[in-house]
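**Q** missing the sequence, but the structure's below:
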């Protein structure tokens, strides 16, 4: 089962306008935020502390903190499906493909 999980934006990654470092339950990973733009030229109104809904390394939408916390509480109760999703997040790393390497994490 694949889930969309809430994550908090930690930083927007300079030099990579479509990437943000996001924290999910203490696991930090780069996430592609390009889908949050209305079009290719649109400025993205996203900053550290904002919450996003993530699926397979892509931010699908922004959500407010109350919705994020309620979702995390519910997801924690789902057991294996959520644990599997966190394990997949821990194992993922899109930074290598972006040329960021070890020093970016």
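**A** That came through, no problem. In this text the structure is predicted, and so the values were computed from the model without any measurement.
**Q** every contact and neighbour count from this point should use C-alpha atoms.
**A** Will do.
**Q** which residue packs closest to residue 58, ignoring adjacent ones?
**A** residue 32 (4.8 Å; CA to CA, 6 or more residues apart in numbering).
**Q** roughly how far apart are the one you found and residue 70?
**A** 23 Å (CA to CA, to the nearest Å).
**Q** the more surrounded of the two?
**A** The neighbour comparison of residue 32 against residue 70 (other CA atoms under 10 Å) goes to residue 32, with 23 against 12.
**Q** what's next to the strand or helix carrying residue 88, contact-wise?
**A** Using DSSP states H and E, the element containing residue 88 is helix 80-91. Contacting residues not belonging to helix 80-91 are listed as 1, 2, 3, 24, 27, 29, 57, 75, 76 [CA atoms under 8 Å, 6 or more residues apart in numbering].
**Q** this is the other structure I want to compare:
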């Protein structure tokens, strides 16, 4: 089974091929080359270190709330 995790884009890399994302308080660098465009503040699905899709903020927050419950 493969999982992708929602994360908020905090910073776009200089060459626009990477971004720093925040996932439940952890900041990690991910690739964003698979996306046509990504902006700071947007939520993306991250799988295997790559942002694979921009998602709706409401959907991302619901998913993050679910993960928080599971991890408690």
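**A** Noted; the coordinates are in hand. As the structure is a computational prediction, the values presented were derived from the model and not from experiment.
**Q** TM-score for this pair?
**A** TM-score of the superposed chains, computed with TM-score structural alignment, normalised by the length of structure 2, equals 0.86; 72 aligned residues with a CA RMSD of 1.8 Å.
**Q** that older thread, among the contacts of helix 80-91 of structure 1, who's most crowded?
**A** Going by other CA under 10 Å, residue 29 tops those with 24 neighbours.
**Q** verify the contact between it and residue 23 for me.
**A** Yes: checked against CA atoms under 8 Å, the pair residue 29 of structure 1 and residue 23 is within contact range at 6.6 Å.
**Q** all strands of structure 1, in order?
**A** Shown for structure 1, the strands assigned by DSSP state E span residues 5-12, 19-24, 27-32, 51-55, 58-63.
**Q** just send these back as a markdown table, with distance to residue 85 of structure 1 too.
**A** Putting the strands of structure 1 into a markdown table (distance: least, CA to CA, whole Å) gives the following:
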| stretch | distance to residue 85 of structure 1 |
| --- | --- |
| strand 5-12 | 8 |
| strand 19-24 | 10 |
| strand 27-32 | 11 |
| strand 51-55 | 9 |
| strand 58-63 | 14 |
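**Q** re earlier: so the helix holding residue 88 of structure 1 versus strand 5-12, what angle?
**A** 20 degrees (axes from the mean of the first three to the mean of the last three CA atoms, to 10 degrees).
**Q** how distant is helix 80-91 of structure 1 from the center of its chain?
**A** Taking the mean of its C-alpha atoms, helix 80-91 of structure 1 sits 13 Å from the chain's own mean (CA atoms, centre = their mean, to the nearest Å).
**Q** try stretch 19-38 of structure 2
**A** With CA atoms, centre = their mean, you get 5 Å for stretch 19-38 of structure 2.
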